[in-house]
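Peer 1: What shape does this take:
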Amino acid sequence: MKVSNMRRCVSKFTADWHMCFRNLNFFLVGFVGSSSVSRNFVAERSFSSHAAPKTYASSSAKLADDQTTDNSVSDMLVDSFGRLHTYLRISLTERCNLRCQYCMPSEGVELTPSPQLLSRSEIIRLGNLFVSSGVNKIRLTGGEPTIRKDIEDICLQLSSLKGLKTLAITTNGITLARKLPKLKDCGLTSLNISLDTLVPAKFEFLTRRKGLERVMESIDAAIALGYNPVKVNCVVMRGFNDDEICDFVELTREKPINVRFIEFMPFDGNVWNVKKLVPYAEVMDRVVKRFPDIKRLQDHPTETAKNFKIDGHCGSVSFITSMTEHFCAGCNRLRLLADGNFKVCLFGPSEVSLRDPIRSGADDEELREIIGAAVKRKKAAHAGMFDIAKTANRPMIHIGG
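Peer 2: As a prediction, this is how the structure comes out:
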């Protein structure tokens, strides 16, 4: 009995210590993030008199939502820098019904044979493993996740996992309007729709397919079904759609849309060039000139986006600055690829297979050890912008959006 009591005491001490360490780390992340705002670009200072103060007064309350209250968060999800990973992105397929130039090489990609992709039962098993260890948000990606025939069943089973608070999807919206009512019934709580232009001819050029009207229908369908906000992801590329920035902002005037401007990122085969990159500072400068009543919102320490609200607009505007102002210090994201490989950093080439151990008979504890070891190897930050462009990495369609 004495030995048993001692083990329980040690276990409780260890769990409490990890929780305190994580909270301290998140406080420091929030402090650093807050300090960095004062060094932000000239455009942001130009409306500082209108901007909301960049503080994290309520961060602790929000962080409590990211953690289970019974100290059951697994050490598997904590890296060597104290970052707790509560957000898992699962790619359901490498296939897509568009051929976006920044996602897929012009010559196409070699797809993984179907038998080598994760089955539904394998996805659910791994989803359960992560959620039972502390993950509370899952996002389904692709390829185009809605073209997977069993997506409704996957959503239904994942949304039923105890401890999961958010089940989201990133989609190109081509088939979403038709499928969304059922997906919502199956537990889909949040969605992002990728849309990079509002001009039909540009849409066809970029995606190598027609379909702008169907995407707009999906946005309206999501609003009608009560999704709020409906997030619209726009990758800004110089000479292609940077003249539409304010047109996208106008989408937020009357509708609960969160337009998210994303800096153009390098992946294998997408012919990335720094000249195509439109930095956050430049995009913001254009927005401020047209919409001077824009105000900074308070961001969660693990947020990838800088979030803003414009007076009189129903929706909001955000900026994802992966290239010019990375957010690695607060990263809480992990990725499970369609072929079962596990990836701890979007820009890191390192991957480890979870599919192979599963099919070799590994039990959950063995899988946790593999996952935990990979998480512990995660670096403090990804390489600089130009080093990323030189680093071998898979095409985005393989990784998952």
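
Peer 1: contacts and neighbour counts: CA atoms only from here.
Peer 2: OK.

Peer 1: How far away from the center of its chain is the longest helix anywhere in the chain?
Peer 2: Among the segments of the chain that qualify as a helix by DSSP state H, the longest is helix 2-37. Relative to its chain's centre, helix 2-37 lies at 25 Å (Cα atoms, centre = their mean, to the nearest Å).

Peer 1: Am I right that Lys309 sits in a strand?
Peer 2: Yes - with DSSP: H, G, I helix; E, B strand; the rest coil as the criterion, Lys309 is part of a strand.

Peer 1: List the residues that contact the nearest residue to it once chain neighbours are set aside.
Peer 2: Spatial nearest neighbour of Lys309, chain neighbours left out: Ser316 (4.8 Å); criterion: Cα to Cα, 6 or more residues apart in numbering. Residues in contact with Ser316 (Cα atoms under 8 Å, 6 or more residues apart in numbering) are Thr252, Pro256, Ile257, Asn258, Val259, Asn307, Phe308, Lys309, Ile310.

Peer 1: want to put them side by side, so please do this one too:
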Amino acid sequence: MLTDTFGRRFYYLRLSITDVCNFRCQYCLPDGYECDHDRDFLELPEISRLARCFASLGTEKIRITGGEPSLRKDLPEIIQACKQTQGIKTVALTTNGYKMPEHLPAWLDAGLDAINVSIDSLDANQFNLITGHNKFATVMKGVDMALAHGKTKVKVNTVLMRKLNGYALDQFLAWVKNTPVSLRFIELMQTGDNQTFFDEQHVSGSSIKATLLEQGWLPSLREKTAGPAQEFYHPDYQGTIGLIMPYSKDFCNSCNRLRVSSLGKLHLCLFSEQGLSLKDYLQSDDIEPLRQYIQSTMGDKKATHFLQERLTGATKHLSMLGG
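Peer 2: So this is what the prediction gives:
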């Protein structure tokens, strides 16, 4: 079992398979994707070895992220490789939803268990303003398809921005009243490229938490492979609400996840100074050297991300690691 010096256990791997994204979200890639490196992205055999290795170290859940992972034509094969790995119980995907109506059936056939869709506004015009794409109807169609499947957990990620959607809580709550999704509000995080935007738009999730509690929402128990959200449910609502508040006290105490970038670098934290290359270890089917190397790095994982001190490490934008 992967355990760090603070006693935290790591059941959850966030695996980026590309840093390319076709959206231009204001908080991440407002000017669109610009490649500043060789696109030596992880290949399917390397991904399979990674999955085997992390599973042997106690990982039970793999979340496939980007950039936008659906831009990889071999995404179904990647999902299948992870799902068929002994020890991996859950394979999840985070997507902007752009390609869901066309490709969701193939992802489900490959074994996808859960899907997170980024939707920062339920207003089509505001969605277009935030993402740079007039694709709200397409994304919502994909969400409806996933819900209709019935066996796939569906979550919606909404980044909180003071001037762009900070006023829309009532609209979101009305939506989850009759829609069985887990809607998670994510506090805007500062990265290397968005300091001015962060200063203008950051809003704490604590006010939303207070509102939920006042309206009778109740805390849910957290599973060991769950992400960092504080989850809430209400007996009168089909959907649930999650709050991801990285600036809150003791946020990192429950950390249970590691990250591997699309370039094959292990990141002990989303905001670590640099990734640790696993590429050389991924060229052989013998995963024992890789196991030993990953275990040897755990002593370097810090107690916290230091975001409160405005230290963002090497993370220029969230597309680098999928958040």
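
Peer 1: and Asn125 of the second structure, what does it touch?
Peer 2: Applying Cα under 8 Å, 6+ apart, the residues near Asn125 of the second structure are Asn134.

Peer 1: On the three-state scheme, the corresponding residue of the first structure for it is what?
Peer 2: Applying TM-score structural alignment, one finds that Asn125 of the second structure aligns to Ala201 in the first structure. At Ala201 of the first structure the chain is in helix, as set by three-state DSSP.

Peer 1: Can you tell me the closest non-neighbouring residue to Val181 of the second structure?
Peer 2: In space, Val181 of the second structure is closest to Gly239, 4.8 Å off (Cα to Cα, 6+ apart).

Peer 1: Map that neighbour across to the first structure for me.
Peer 2: In the first structure, Gly239 of the second structure lands on Gly315 (TM-score structural alignment).

Peer 1: Its match and Glu122 of the first structure, how far apart?
Peer 2: Distance from Gly315 of the first structure to Glu122 of the first structure, counting by Cα to Cα, to the nearest Å: 38 Å.

Peer 1: Which residue of these two possesses the greater neighbour count?
Peer 2: Neighbour comparison, Gly315 of the first structure and Glu122: the larger count goes to Gly315, with 24 against 16 (by other Cα atoms under 10 Å).

Peer 1: OK, contacts around that one?
Peer 2: Pro229, Leu251, Thr252, Arg253, Glu254, Lys255, Pro256, Ile257, Asn258, Lys309.

Peer 1: Restricted to strands, list these.
Peer 2: Ile257, Asn258, Lys309 (DSSP state E).

Peer 1: just checking, the second one touches Ile223?
Peer 2: No - taking contact to mean Cα atoms under 8 Å, the distance of 11.5 Å between Asn258 of the first structure and Ile223 leaves them out of contact.

Peer 1: any common contacting residues for the two?
Peer 2: Pro229, Val230.

Peer 1: out of these two, which sits in the more crowded spot?
Peer 2: Comparing Asn258 of the first structure with Ile223 by other Cα under 10 Å, the one with more neighbours is Asn258, at 25 against 16.

Peer 1: which is the next helix or strand following the longest helix of the first structure?
Peer 2: helix 42-45 (DSSP states H and E).

Peer 1: Now render the contacts of Gly315 of the first structure as JSON lines, adding distance to Gly269 of the first structure.
Peer 2: Below are the contacts of Gly315 of the first structure laid out as JSON lines (distance: Cα to Cα, whole Å):
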{"residue": "Pro229", "distance to Gly269 of the first structure": "32"}
{"residue": "Leu251", "distance to Gly269 of the first structure": "31"}
{"residue": "Thr252", "distance to Gly269 of the first structure": "33"}
{"residue": "Arg253", "distance to Gly269 of the first structure": "36"}
{"residue": "Glu254", "distance to Gly269 of the first structure": "38"}
{"residue": "Lys255", "distance to Gly269 of the first structure": "36"}
{"residue": "Pro256", "distance to Gly269 of the first structure": "35"}
{"residue": "Ile257", "distance to Gly269 of the first structure": "31"}
{"residue": "Asn258", "distance to Gly269 of the first structure": "29"}
{"residue": "Lys309", "distance to Gly269 of the first structure": "35"}
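
Peer 1: Which of those are still contacts in the second structure?
Peer 2: Retained contacts for the contacts of Gly315 of the first structure in the second structure, judged by both residues aligned by TM-score structural alignment, their matches' Cα atoms under 8 Å, are Thr252, Arg253, Glu254, Lys255, Pro256, Ile257, Asn258, Lys309.

Peer 1: And the first one, what's its match in the second structure?
Peer 2: Aligned counterpart of Thr252 of the first structure in the second structure: Val176 (TM-score structural alignment).

Peer 1: What of Ser159 of the first structure?
Peer 2: Per TM-score structural alignment, Ser159 of the first structure is aligned with Lys83.

Peer 1: Onto which residues of the second structure does stretch 120-138 of the first structure map?
Peer 2: Under TM-score structural alignment, the match for stretch 120-138 of the first structure is residues 44-62.

Peer 1: Report the buried residues of the matching stretch.
Peer 2: 44, 46-62 (16 or more other Cα atoms under 10 Å).

Peer 1: With stretch 197-211 of the first structure instead?
Peer 2: Going by 16+ other Cα under 10 Å, stretch 197-211 of the first structure has these buried residues: Thr197, Leu198, Lys202, Phe203, Glu204, Leu206, Thr207, Lys210, Gly211.

Peer 1: so Ala381 of the first structure touches Ala329, yeah?
Peer 2: Yes - using Cα under 8 Å, Ala381 of the first structure is in contact with Ala329, at 7.1 Å.

Peer 1: quick revisit: state the distance from the match of Ser159 of the first structure to Thr18 of the second structure.
Peer 2: In terms of Cα to Cα, Lys83 of the second structure sits 19 Å off from Thr18 of the second structure.

Peer 1: Give me the more crowded residue out of those two.
Peer 2: Thr18 (26 against 23).

Peer 1: The more buried one: what's it in contact with?
Peer 2: Phe41, Thr65, Gly66, Gly67, Glu68, Pro69, Leu71, Arg72, Ser261, Ser262, Leu263.

Peer 1: follow-up on the earlier one: selecting buried members of the kept ones among the contacts of Gly315 of the first structure in ChimeraX, what would you type?
Peer 2: Buried residues within these, by 16+ other Cα under 10 Å, are selected in ChimeraX with:
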select :252,253,255,256,257,258,309
